[in-house]
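Enquirer: this one's sequence-less:
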């Protein structure tokens, strides 16, 4: 047996920072024996695991989906197949294959028997249907940042937002993992992209990644809050405003972005990264600090305000997924789409990786190496 390690969330914390300090630990993990695999199971040696915003929010039970502690975090990961069960078709997956693991079937955001098999670990046992062969063009690091980010961006922009070539989209939080994915997808759809964020250096990188324009939403004098950026956006759109807002941020920036839209625009609610304490900590649920949008602006602008929960929508309508995956993998294989990873850490430094993600230090993907 070969010993590895895994991260364990012992109990839900008050908030993710509390979880990192007091409720997460690195524990020994033995390599599962090949003989112990069920007929349709696959043993994965994990090489790369994404550190996602949702992974952090889950540690305090403040995300809408709550795994049962103790559990191993890490919704998305990639690695090498070490062994397969007796009924696994080698044409589908075999020992030695490079694979990414489907986080909707396995890990803390999934349901059922494989919820415990998170990616912050040396090994995982998954069903064969969850092991997707890696496109040759993707590294392990890139692969573990693919599905959640780009499926979210695609569902929100294309399915919910009905984004068309020639339209203009304002992407809030464009330097984050799903935000940068939204920039890539919007450009592939033929849209003009205005990327908003809080760092000139990070926004310059996002512009190099394809954004047509960038807007820094902070006050030049460093004072707190969001500066009025409507004038910037209106100037970039000839006074008209944007057709679509992609909002994964919430809070003050949402309100200001409502003033940046054309009449009849679509406002996509993707997340609320700036206001993570919407729900009570320790898994107590409720929404005592829920974000609010002004109905007067929504009415006068004739807005379509659209909730865009990719996972929940897919659970309710599984037919959404096949065309979405096909399009994303087509773009990858054509060399037109590649996730960006800016930070990597050994598994032993998982707390540093999680802090960097929480504090907004990461552009695009943050990855652990078990």
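Expert: Yes, it's here. For clarity, every value in this text was computed on a predicted model and none was experimentally measured.
Enquirer: every contact and neighbour count from this point should use C-alpha atoms.
Expert: Noted.
Enquirer: thought residue 69 was touching residue 9?
Expert: Yes. Between residue 69 and residue 9 there is a contact at 6.2 Å, judged by Cα atoms under 8 Å.
Enquirer: more crowded one of the two?
Expert: residue 9 (23 against 15; other Cα atoms under 10 Å).
Enquirer: what residues are up against the more buried one?
Expert: Counting by Cα atoms under 8 Å, 6 or more residues apart in numbering, residue 9 touches 19, 23, 24, 25, 59, 69, 70, 71, 72, 73.
Enquirer: can you tell me the closest non-neighbouring residue to it?
Expert: Distances taken as Cα to Cα, 6 or more residues apart in numbering put residue 24 closest to residue 9, at 4.7 Å, once the chain neighbours are dropped.
Enquirer: neighbours of that neighbour, how many?
Expert: Residues within reach of residue 24, counting by other Cα under 10 Å, total 24.
Enquirer: just checking, it touches residue 12?
Expert: No. Residue 24 is beyond contact range of residue 12, at 9.6 Å (criterion: Cα under 8 Å).
Enquirer: need the contact list for residue 37.
Expert: 43, 84, 85, 125.
Enquirer: show me which pair in those is furthest apart.
Expert: Based on Cα to Cα, the longest span within the contacts of residue 37 runs between 85 and 125 and measures 10.3 Å.
Enquirer: tell me the spacing between the nearest residue to residue 155 once chain neighbours are set aside and residue 151.
Expert: Distance criterion Cα to Cα, 6+ apart; nearest residue to residue 155, sequence neighbours excluded, is residue 310 at 6.0 Å. Remark: distance between residue 310 and residue 151 (Cα to Cα, to the nearest Å) = 7 Å.
Enquirer: put this next to the previous one:
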């Protein structure tokens, strides 16, 4: 394939950070033409991918207002994870690893906005992206592009939290909050593969029905519009489902009032996994020196002998790169065995980039979401 004959594409660009993601989406994201990357400026180990699909993630939203710990300088194209077809390879790329015409997913740790160095500007909300060849992985035959770009981030997060940190075992019970989200759904899938009983929570009966269809043993709608903090006393339901014993592990990607109530749902010596704080997305926005942190009750932690474990997947991998290979290999083995496949509820075109990001922000998405790039 002659890269010089490829047509001009399109890309979305974040021009500057905003006070919050909604303002960024409405005011600081625009579409523009994109030329094919100049191969003379690329490295011998680089590849160019014609993007077919890019995941729409929570982190993509946080980045637009500088709320994420790894934030590329604007302008940049969002889209941490993407998949597509290789249209150019550098001179030193081993054709046994990747070749022109291959269908690949690109590792968001090593390329795209969350990576370091020269690849930050190349997000997946664009017709073309540049990545090092080592960041590409061939897509399983039974995966579409949308499923492929929604694989690694969600399932690696769920695996790191449940397995590496939580040490979840067969026969144990795990309470998974935000189970209809991308990482929450992945956590349901992985917990079931490990032989655990899953109690999944959410705020929508319709979404929870899908979560149950995806493998959750029990579902609880924890929304209470009449409660000051909007959360039901779901400890009673959890205790009823566990014969009064409580759960062994809590997977909490929501935070806020959910966290407090969860600490009344656990066994003695349970593990509490802090995965995220979707309920309080602006917690990092305090002025320097101002306390704006989420708080957990030390009395409950002590009396339950609760093990509270922070689970930052990316940061943990940076501190210990060797931790990644076991989880990556296990996930890809499960994929090859047909045991996991991302559930995708929403797909959008690049022209609908604002609608896609707002659908994610507003909680419309169940599992994964993708932007599909137009044919060129």
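Expert: Cool, got the structure. Small disclaimer: the values here were computed from a predicted structure and weren't measured.
Enquirer: specify which member of the contacts of residue 37 of structure 1 is nearest to residue 258 of structure 1.
Expert: Closest approach between those and residue 258 of structure 1, by Cα to Cα: residue 125, at 45.5 Å.
Enquirer: for the closest one, list the residues it contacts.
Expert: Neighbours of residue 125 of structure 1 in contact, by Cα under 8 Å, 6+ apart: 32, 37, 41, 42, 43, 44, 114, 117.
Enquirer: so which of those residues are in strands?
Expert: Using DSSP state E, the subset of these located in strands is 41, 42, 43, 44.
Enquirer: now list the buried members of the residues you listed.
Expert: Buried members of these, scored by 16 or more other Cα atoms under 10 Å, are 41, 42, 43, 44.
Enquirer: can you add distance to residue 163 of structure 1 and give those back as a markdown table?
Expert: Converted to a markdown table, these look like this (distance: Cα to Cα, whole Å):
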| residue | distance to residue 163 of structure 1 |
| --- | --- |
| 41 | 39 |
| 42 | 38 |
| 43 | 40 |
| 44 | 37 |
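Enquirer: show me where the stretch 101-250 of structure 2 has helices.
Expert: Along the stretch 101-250 of structure 2, counting by DSSP state H, counting those that start in this stretch, helices occupy 145-149, 152-159, 182-193, 205-213, 235-241.
Enquirer: which residues sit against the fourth one?
Expert: By Cα under 8 Å, 6+ apart, the surrounding residues in contact with helix 205-213 of structure 2 are 179, 180, 185, 188, 200, 201, 202, 218, 219, 220, 221, 366.
Enquirer: using JSON lines, please lay out those residues together with distance to residue 243 of structure 2 and neighbour count.
Expert: Shown next, in JSON lines, are the contacts of helix 205-213 of structure 2 (distance: Cα to Cα, whole Å; neighbours: other Cα atoms under 10 Å):
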{"residue": "179", "distance to residue 243 of structure 2": "22", "neighbour count": "32"}
{"residue": "180", "distance to residue 243 of structure 2": "25", "neighbour count": "32"}
{"residue": "185", "distance to residue 243 of structure 2": "25", "neighbour count": "30"}
{"residue": "188", "distance to residue 243 of structure 2": "21", "neighbour count": "29"}
{"residue": "200", "distance to residue 243 of structure 2": "17", "neighbour count": "28"}
{"residue": "201", "distance to residue 243 of structure 2": "18", "neighbour count": "26"}
{"residue": "202", "distance to residue 243 of structure 2": "22", "neighbour count": "22"}
{"residue": "218", "distance to residue 243 of structure 2": "14", "neighbour count": "17"}
{"residue": "219", "distance to residue 243 of structure 2": "16", "neighbour count": "21"}
{"residue": "220", "distance to residue 243 of structure 2": "16", "neighbour count": "19"}
{"residue": "221", "distance to residue 243 of structure 2": "19", "neighbour count": "17"}
{"residue": "366", "distance to residue 243 of structure 2": "30", "neighbour count": "23"}
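Enquirer: show me what the residue nearest to residue 155 of structure 1 lines up with in structure 2.
Expert: Matched to structure 2 by TM-score structural alignment, residue 310 of structure 1 sits across from residue 313.
Enquirer: secondary structure element for the counterpart of residue 259 of structure 1 in structure 2?
Expert: Aligned by TM-score structural alignment, residue 259 of structure 1 pairs with residue 264 of structure 2. Using DSSP states H and E, residue 264 of structure 2 is not contained in any helix or strand.
Enquirer: find the nearest non-adjacent residue to residue 264 of structure 2, please.
Expert: Counting by Cα to Cα, 6+ apart, residue 264 of structure 2 lies nearest to residue 235, which is 6.1 Å off, once chain neighbours are set aside.
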